[in-house]
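K.L.:
pasting the structure only:
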């Protein structure tokens, strides 16, 4: 709908123009009226009309002078002069100012309608051309920015060579309408953000001077992204100001940061500092797999969660790229399942294809580990039946003690875990192992204590805590009872050999 306005000092003329036709039927909306040239200028500044009907003769600022002033502003407003017979020649001369036409008062409907249709046609053509020109200028500027990112110098580079920028990229694992994202950024952040569509992601060159402004803008873009697509995006950010001649290096850094998007959650803005990482000792060992299987066998859901958190931290610290990380995890899961099947041949396990599908379809590390965690909990429930009725339940209890000897264990705790009456379990345990429960637990703990004491620099109180004795005096008494000498003497004898 085109916007139209009337400027005339005669109320009857203003009112007549408003009602002479149904303006909306011809594609126009009346947005304002003014009673003189000065007020007309104010209304034009306020409403930016496409078309203005203006009286040529008004007190103060006349119509011609008002039009001249608006032309100086470089507005694309069209004007139709309203005149009486006495200044008809003057009105004809005014067309030299670029006025579209003139009409004699009172305005005739049959003369007005064809004029409106002609002006509308011309306005729409001009708007299309203006839009196309604007789009061309935008595309040209974007192409120049992209050239700069690829290390080329051009006119834009020379114009902005002294400027500094923050630069980030927006990526997503799924195909989306990147052009729509670009339009949104242009609409709401055009003063500070230049979005560059790179086919599979968007680069944002930001003119903010404070990193906090960049973070706020990025969060708004992420919200819009999720609202539009119902999926989340990854943000990679160079969180320090860089000069124009550094942009090509920064672009390469962003491409490198994108390779780690799988490892970090959507809530993490990936920066060089985040990806600095540190090399952790490999934890996905055969021993770790055994511990994970034991946690499943003994229904220790909390311990499985702890292990999964450890694994996530390990991968985040070591910064494996997606393909290597998934291959590494697939190998480890196979080891876990092999051990599980060895202990429980009747448990149905997923095929290799099912494992590959589960791991390789994941778009995030946390999602992959969550899926794996669910699988392990499923196995935990399937094998957990042995705790109350399996013939080998005492054997499993001894395995549990050997695995978790350092915990606060007692016959009562074990009985509750394995669904036994504690008195009955005590008798059955003694019959199976030859030792009372507390004696068996002491032997296991002290066996591990002896191994630890062979390390010359470890303290006795540290060994006591590690094997499950919170009271060091009690540890001393137990150790001397079963070994014959104190822990300190044992450490001296073994470390001197």
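P.N.:
Done, it's in. Just so it is clear, the structure is predicted and the values come from calculations on it, not from any experiment.
K.L.:
From here on, just use CA atoms for contacts and neighbour counts.
P.N.:
Fine.
K.L.:
residue boundaries of the strands in this protein?
P.N.:
Listed in chain order, the strands of the chain (DSSP state E) span residues 2-7, 28-34, 51-55, 78-83, 101-104, 164-171, 193-197, 202-206, 234-243.
K.L.:
Most tightly packed of the ones you listed?
P.N.:
Mean neighbour counts were compared across the strands of the chain using mean count of other C-alpha atoms under 10 Å; the top stretch is strand 51-55, at a mean of 26.
K.L.:
What is the helix ranked longest in the chain packed up against?
P.N.:
Identified as the longest helix of the chain according to DSSP state H is helix 109-149. Under the contact criterion of 3 or more C-alpha pairs under 8 Å, 6 or more residues apart in numbering; DSSP states H and E, helix 109-149 touches helix 155-159, strand 193-197, helix 247-258.
K.L.:
sorry, back to before: would you turn the strands of the chain into a markdown table with distance to residue 493?
P.N.:
Below are the strands of the chain laid out as a markdown table (distance: least, C-alpha to C-alpha, whole Å):
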| stretch | distance to residue 493 |
| --- | --- |
| strand 2-7 | 99 |
| strand 28-34 | 100 |
| strand 51-55 | 104 |
| strand 78-83 | 104 |
| strand 101-104 | 114 |
| strand 164-171 | 62 |
| strand 193-197 | 71 |
| strand 202-206 | 66 |
| strand 234-243 | 57 |
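K.L.:
out of these, nearest to residue 370?
P.N.:
Distance to residue 370, taken as C-alpha to C-alpha, is lowest for strand 234-243 among those, at 19.3 Å.
K.L.:
Show me how far the closest one is from its chain's centre.
P.N.:
Its chain's C-alpha centre lies 15 Å from the corresponding centre of strand 234-243 when counted by C-alpha atoms, centre = their mean, to the nearest Å.
K.L.:
got another, please set it beside the one above:
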């Protein structure tokens, strides 16, 4: 009856309390304390099995902060002395005085509120200090005299066997100023709830200090999924992680490698967590291995030829070769993009000049898309697709025989410096074998066939009124004397014999 009356005797909610349980004896009180963890217990002295003082003594073994109000009909001083020894808040005699009880409850409520505020302030101070130290750690500016002290480890909570630093860079077409704050808040809810470590600001990155959650195999994939969920569909990320260490202070030694890796973000694969240790151990070259700048013109010529014959495999091969040459010289985003833009412009100008169906606008959109790419592999994949589509549009049919494609190619490019080796590379044949196939198909050696095509076009140009030196250059002979000798060899007369007279073509 008294227990039920106590629940309504005081307006518990007024003082911030809620009644969470009741027990009929001391042993049950100890069990319910363990299960419910209350802030205040009202307890009688005389109870069967275990009395109130024994119950308080048992509870004090595990809880030094719980508040107690003793209710008793016994006023002996010995009980009061024992209650004081157990650090109780009040000793109320039965019958219970309602005002006295409420006065005690109000005082305890005030103390609890102050303790709560102090605890909150202490937690906030700890969070701010931990955030500041983790920021210094991620920037490589943590005081070396402090990095291995107990203070840092205390701020990180329960000790761990391994610690690991993760830095995340976010980027988006929308350039939202709140991206980092949003990721920090959402990822912290996951990481800190699972007690895996701490999430902090490490501008321009979001940092994560992980405890006993090594980023390898499945755990790295799990962290990637959490980051993607927190970022949403519109925000992209690239992340780099240190190796695992035993002492959190040692993470500062990894800071330059982790930050250096993110500076190469354009060359990294997006939506992935990259391990700095793999890069340090030579699995990714950070330095150029080629001292001479790549020949953009020759790389562009090869790519254009592949485009011209409509070879998707050839386009892939030419893109791969160009990629190797450019990246071997310099992997900075600015150099790589400007080199590819230059190469692509040459290719598209050639394609536009020989194919009226290719618009300048199409050229511009392809180059613009190149500059907007966030990652190198995405840029190359995009180029491959766009060029393959263009090859299907302007390239010559793959269904034609290789020999027919070769003769058509010569007809289109006779004025350029093409060689049998050029076509062997284009069509992926051994040059000696291809030369024999060509001789069997045309009845002429490759160079002879090329000369004859050039001479035939030279005659057409001469009859249009062009001068001999102009014609020589137009059909691919840089030296006029050499052109004369070739012309006379095949036609038996000099080029001038075919020049038009008064607008009428000369006869042979």
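P.N.:
Here it is on my side, so go on. Keep in mind that this is a model prediction, so the values were computed, not measured.
K.L.:
TM between them?
P.N.:
With the length set by TM-score structural alignment, normalised by the length of structure 1, the two chains reach a TM-score of 0.63; 404 aligned residues with a C-alpha RMSD of 4.8 Å.
K.L.:
related to what we said a few turns ago, now the helices and strands packed on helix 109-149 of structure 1 in JSON lines, with distance to residue 111 of structure 1?
P.N.:
As requested, those are arranged in JSON lines below (distance: least, C-alpha to C-alpha, whole Å):
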{"stretch": "helix 155-159", "distance to residue 111 of structure 1": "50"}
{"stretch": "strand 193-197", "distance to residue 111 of structure 1": "48"}
{"stretch": "helix 247-258", "distance to residue 111 of structure 1": "60"}
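K.L.:
looking at these, which is buried most?
P.N.:
Each of those was scored by mean neighbour count; the highest is strand 193-197, a mean of 22, by mean count of other C-alpha under 10 Å.
K.L.:
Quickly note the distance from residue 32 of structure 2 to residue 59 of structure 2.
P.N.:
Using C-alpha to C-alpha, to the nearest Å, one obtains 10 Å as the distance from residue 32 of structure 2 to residue 59 of structure 2.
K.L.:
Over to residue 84 of structure 2?
P.N.:
Here the criterion is C-alpha to C-alpha. By it, residue 84 of structure 2 lies 15 Å from residue 59 of structure 2.
K.L.:
And the two? Which one has more around it.
P.N.:
residue 59 (18 against 13; other C-alpha atoms under 10 Å).
K.L.:
Identify the residues contacting that one.
P.N.:
Contacts for residue 59 of structure 2 were tallied using C-alpha atoms under 8 Å, 6 or more residues apart in numbering; they are 30, 33.
K.L.:
For residue 325 of structure 1, find the nearest of the strands of structure 1.
P.N.:
Comparison of the strands of structure 1 against residue 325 of structure 1 by C-alpha to C-alpha identifies strand 234-243 as nearest, at 18.4 Å.
K.L.:
average offset between the closest one and structure 2?
P.N.:
Strand 234-243 of structure 1, aligned to structure 2 and superposed, deviates on average by 3.6 Å (mean C-alpha distance after the TM-score superposition for structure 1).
K.L.:
quick one: that strand to strand 202-206, angle?
P.N.:
Regarding strand 234-243 of structure 1 and strand 202-206, their directions subtend 40 degrees when assessed with axes from the mean of the first three to the mean of the last three C-alpha atoms, to 10 degrees.
K.L.:
mind listing the helices for the stretch 301-450 of structure 1?
P.N.:
Assigned by DSSP state H, counting those that start in this stretch, the stretch 301-450 of structure 1 shows helices spanning 301-318, 322-343, 352-360, 365-383, 386-389, 393-403, 411-417, 422-433, 437-453.
K.L.:
In CSV: these, plus distance to residue 237 of structure 1.
P.N.:
Formatted as CSV, these follow (distance: least, C-alpha to C-alpha, whole Å):
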stretch, distance to residue 237 of structure 1
helix 301-318, 17
helix 322-343, 19
helix 352-360, 26
helix 365-383, 20
helix 386-389, 51
helix 393-403, 45
helix 411-417, 49
helix 422-433, 59
helix 437-453, 47
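K.L.:
Generate JSON lines for these, with mean neighbour count and distance to residue 487 of structure 1 as supplementary columns.
P.N.:
Converted to JSON lines, these look like this (neighbours: other C-alpha atoms under 10 Å; distance: least, C-alpha to C-alpha, whole Å):
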{"stretch": "helix 301-318", "mean neighbour count": "16", "distance to residue 487 of structure 1": "30"}
{"stretch": "helix 322-343", "mean neighbour count": "16", "distance to residue 487 of structure 1": "36"}
{"stretch": "helix 352-360", "mean neighbour count": "14", "distance to residue 487 of structure 1": "48"}
{"stretch": "helix 365-383", "mean neighbour count": "17", "distance to residue 487 of structure 1": "39"}
{"stretch": "helix 386-389", "mean neighbour count": "16", "distance to residue 487 of structure 1": "36"}
{"stretch": "helix 393-403", "mean neighbour count": "17", "distance to residue 487 of structure 1": "21"}
{"stretch": "helix 411-417", "mean neighbour count": "16", "distance to residue 487 of structure 1": "26"}
{"stretch": "helix 422-433", "mean neighbour count": "15", "distance to residue 487 of structure 1": "26"}
{"stretch": "helix 437-453", "mean neighbour count": "18", "distance to residue 487 of structure 1": "7"}
